[in-house]
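A.B. asks: Predicted model and sequence follow; I will ask about them next.
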Amino acid sequence: MFDFFSDVGTFIITPLYWIISVVLMGFHHVLGAVFGDASGASWALSIIGLTIVIRAALIPLFVKQIKSSRNMQLVQPKVKELQKKYGHDRERLAQETMTLYKETGTNPFASCLPLIVQMPIFIALFRLIDHASKGETRGILTKENVENLSAAKIFGARIADTFTGADDISVKVLAGLLIVVMIATTFLTQRQLMSKNMPADAMTGQYAQQQKLLLYVLPLVFAVGGVAFPIGVVLYWTTSNLWTMCQQFYVIRNNPAPNTEAFRAKEKRDAEKRRRKGEDGPEGSGGIVAKDAEPPSSDGGGAAKQPPQRQQPRKQTRNQRKKGGGSANG
């Protein structure tokens, strides 16, 4: 049985060695010409380049994850209604819930797709660097490449060093700091999604419980396993987290889920933009010129022609009024 799983693991991981090594060496071929083949900067930047390529390739899965996550949030009120209606019958509740997910095009597991796909790549990179530290080649890496990668240093520590395997205290400090950054970015990435893009009525349902579980379990997993990760792998995962944070920020800011803090913030920004356009634009208030208005005419002196004023009658004395009245009667 153990041999069977070992063969399956080898079948999956071997192609990944080739894919990762091809991308990694592609970046290193360019960066090595600038920093040097054995430079830690060239290898570290090559790992960052590898991360960007992988995350860019996973954008379709990320879009699917965002859509599924939003659908999960929007159907939570209906899920709660089903729970109230069929809470006594767990089998019927499960059937009705799956029917609701199918009708709304919601996949409860889609939110984990990028993580699930990344894990084999993460493991392959981990083993590739680990084997390089032992002088073993994988993928297209040559013996010279392996020696350069194994010896390459950043901030005084080898890229292949681990927290538990390092003897130098300065290397342990650097590895520990990088692990803390990796854990913090993992936590903040999940926290960003929950605090900004989840409506209030979705914070108490089953989906919210799953998100809270990921919020605390993932950092814990990386805290425990991170002490055995090579610095290069920690660099990969931290870069991946930063990519996710920026990607989520863009999506949440420009296309937030309804009835969320991000949605209200976008409405406020849109209202402010409309207000500015209304005041400052050519069609805004104060900027409209009446089509039928005629320019004031001038009489050579530049003064506008005034309408004729009504002439007031002259005042008369009593004797004048009597005489006038008498002449009129005569």
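C.D. replies: Received, thanks. Numbers count the residues shown, from 1 in each chain.

A.B. asks: contacts, neighbours, all on C-alpha from now
C.D. replies: OK.

A.B. asks: quick one: the strands in the stretch 51-200 of the chain?
C.D. replies: In the stretch 51-200 of the chain, the strands defined using DSSP state E, counting those that start in this stretch lie at 153-154, 157-158.

A.B. asks: Can you tell me which of those strands is packed in deepest?
C.D. replies: strand 157-158 (a mean of 21; mean count of other CA atoms under 10 Å).

A.B. asks: I'd like to know which elements that strand is packed against.
C.D. replies: helix 169-196 (3 or more CA pairs under 8 Å, 6 or more residues apart in numbering; DSSP states H and E).

A.B. asks: mind listing what's buried in the helix or strand following the helix it packs on?
C.D. replies: Next helix or strand after helix 169-196 toward the C-terminus (DSSP states H and E): helix 206-226. By neighbour count on 16 or more other CA atoms under 10 Å, the buried set for helix 206-226 is 207-208, 211, 214-215, 219, 222-223, 226.

A.B. asks: with these in mind, which one is nearest to residue 188?
C.D. replies: Using CA to CA, residue 215 comes nearest to residue 188 of the buried residues of helix 206-226, at 8.5 Å.

A.B. asks: Tell me how far the closest one lies from residue 123.
C.D. replies: 21 Å (CA to CA, to the nearest Å).

A.B. asks: Check residue 33 too.
C.D. replies: Taking CA to CA, one finds residue 33 at 28 Å from residue 123.

A.B. asks: between these two, which one's more packed in?
C.D. replies: residue 123 (15 against 10; other CA atoms under 10 Å).

A.B. asks: Just give me the neighbour total for residue 182.
C.D. replies: By other CA under 10 Å, neighbour count at residue 182 equals 24.

A.B. asks: structure B:
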Amino acid sequence: MDTILKPIVDLLQFILQFYYDNAFPNYGIGIILLTITVRVVLLPLTITQTKSMIEMQKVQPKLKALQEKYKKDKERLQKEMLAFYQEHKINPLAGCFPLLLQMPVFFALFLVLQNFEPLKEASFLWISSLGKPDPYYILVVLMMATTFLTSYMTITDPKQAQIAYIMPIVLGFISIQLQAGILLYWVVTNLWSIGQQYVMARFYPTPTPQKGS
């Protein structure tokens, strides 16, 4: 995996070092700028994914009606759903494809923050070493809070609300021993996602589902 991701790791590491050398001689600020850079580059994929999800939400009632109508005939159901997707010009995998393209970048970014030697001696605000866990757990708390907000903003089904409360707690325990640099990236990513979801909701509001026939 490391070999496959090496070109991306090298590029991200170069960008991080570039920000340190030419913008702000602080790796904490460099991580923030690198995170924003990555999210800006991936923004077109995010928009594509959002549009695809909206289209799927519009037709969910009709899809459920089809599934109910042909629930005892799986072969007929597959044919009807394929025809339905073609009629509405929907690719059910379109929402997954942008996410799959983003995953190598996020894995590579994790490897950079985990293994980049200068981070072990780099300080940022109250943190003496970005290569070690946050001694005061402030970033852990910020990560939990921003993860909750990110999850809560995406909930469309009230039954899923419990996930928004449980997930941050679980991630909090898992992340206690993570390097502060990784947690800083995580917090900035969550803050970006919160702002992004707010803006997306303005430009691409949640549609009123079409009634099933």
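C.D. replies: Looks like it came in fine. Keep in mind it's a predicted model, so treat the numbers as computed, not measured.

A.B. asks: care to give me the TM-score?
C.D. replies: Superposed pair, TM-score by TM-score structural alignment, normalised by the length of the second structure: 0.80. Supporting alignment: 208 aligned residues with a CA RMSD of 3.0 Å.

A.B. asks: The counterpart of residue 15 of the second structure in the first structure - nearest residue in space that isn't next to it in sequence?
C.D. replies: Residue 15 of the second structure maps onto residue 23 in the first structure when the alignment is built from TM-score structural alignment. With CA to CA, 6 or more residues apart in numbering as the measure, residue 50 is the residue that lies nearest to residue 23 of the first structure, at 6.1 Å, once sequence neighbours are left out.

A.B. asks: which SSE is the one you found in?
C.D. replies: In the assignment (DSSP H and E), residue 50 of the first structure maps to helix 40-57.

A.B. asks: how about that helix: buried residues?
C.D. replies: Under 16+ other CA under 10 Å, the buried positions of helix 40-57 of the first structure are 40-52, 54-55.

A.B. asks: now, among those residues, which is nearest to residue 13 of the first structure?
C.D. replies: Looking across the buried residues of helix 40-57 of the first structure and measuring by CA to CA, the closest to residue 13 of the first structure is residue 54, at 15.7 Å.

A.B. asks: Which residues are in contact with that closest one?
C.D. replies: Residues near residue 54 of the first structure by CA atoms under 8 Å, 6 or more residues apart in numbering: none.

A.B. asks: where's the aligned partner of it in the second structure relative to residue 131 of the second structure, distance?
C.D. replies: Taking TM-score structural alignment as the criterion, the aligned counterpart of residue 54 of the first structure in the second structure is residue 38. From residue 38 of the second structure across to residue 131 of the second structure, the span is 21 Å (CA to CA).

A.B. asks: The residue most central in space within the first structure sits in which helix or strand?
C.D. replies: Central residue of the first structure (CA atoms, centre = their mean): residue 248, 1.5 Å from the mean position. Assigned by DSSP H and E, residue 248 of the first structure belongs to helix 231-254.

A.B. asks: Can you point out the buried residues in the helix or strand just after that helix?
C.D. replies: Using DSSP H and E, the helix or strand that directly follows helix 231-254 of the first structure along the chain is helix 261-280. For helix 261-280 of the first structure, burial by neighbour count (16+ other CA under 10 Å) applies to 261-263, 266.

A.B. asks: list the helices and strands helix 261-280 of the first structure packs on?
C.D. replies: Here helix 261-280 of the first structure touches helix 169-196, helix 231-254, going by 3+ CA pairs under 8 Å, 6+ apart.

A.B. asks: Which strands and helices lie in contact with the helix or strand following that helix?
C.D. replies: Note on helix 261-280 of the first structure: by DSSP H and E, the next helix or strand toward the C-terminus is helix 318-329. Packing contacts for helix 318-329 of the first structure, counted by 3+ CA pairs under 8 Å, 6+ apart, involve no helix or strand.

A.B. asks: just checking, what's the longest helix in the first structure?
C.D. replies: helix 2-35 (DSSP state H).

A.B. asks: count of neighbours near residue 176 of the second structure?
C.D. replies: 17.

A.B. asks: residue in the first structure matching it?
C.D. replies: Checking TM-score structural alignment: residue 176 of the second structure goes with residue 227.

A.B. asks: ok, for that match, nearest residue in space, not its chain neighbours?
C.D. replies: residue 163 (5.0 Å).

A.B. asks: Return the residues in contact with the one you found.
C.D. replies: Taking CA under 8 Å, 6+ apart, one finds 171-172, 175-176, 227-230 in contact with residue 163 of the first structure.

A.B. asks: Stretch 274-288 of the first structure aligns to what range in the second structure?
C.D. replies: Under TM-score structural alignment, stretch 274-288 of the first structure corresponds to no residues of the second structure.

A.B. asks: Need the counterpart of residue 184 of the first structure in the second structure.
C.D. replies: Aligning on TM-score structural alignment places residue 184 of the first structure opposite residue 145 in the second structure.

A.B. asks: Residue 89 of the second structure versus the closest residue to that match other than its chain neighbours, what's the distance?
C.D. replies: Spatial nearest neighbour of residue 145 of the second structure, chain neighbours left out: residue 168 (7.2 Å); criterion: CA to CA, 6+ apart. Distance, residue 168 of the second structure to residue 89 of the second structure, by CA to CA: 37 Å.

A.B. asks: How about residue 65 of the second structure?
C.D. replies: Residue 65 of the second structure is 18 Å from residue 89 of the second structure, by CA to CA.

A.B. asks: Of those two, which one has the most company?
C.D. replies: A side-by-side neighbour count of residue 65 of the second structure and residue 89, using other CA under 10 Å, places residue 65 first with 14 against 10.

A.B. asks: how about that one, what's its match in the first structure?
C.D. replies: Checking with TM-score structural alignment, residue 65 of the second structure has residue 81 as its match.

A.B. asks: Show me the contact partners of stretch 81-94 of the second structure.
C.D. replies: With contacts defined as CA under 8 Å, 6+ apart, stretch 81-94 of the second structure is touched by 49, 52, 55-56, 63, 66.

A.B. asks: And that stretch, what's buried?
C.D. replies: 84, 94.

A.B. asks: Ends of it, what's the gap?
C.D. replies: End-to-end for stretch 81-94 of the second structure, by CA to CA: 16 Å.

A.B. asks: ok now that stretch, how far from the chain's centre?
C.D. replies: Centroid separation between stretch 81-94 of the second structure and its chain, computed with CA atoms, centre = their mean, to the nearest Å, is 25 Å.

A.B. asks: Ok, stretch 16-31 of the second structure next?
C.D. replies: Counting by CA atoms, centre = their mean, stretch 16-31 of the second structure comes out at 23 Å from the chain centroid.
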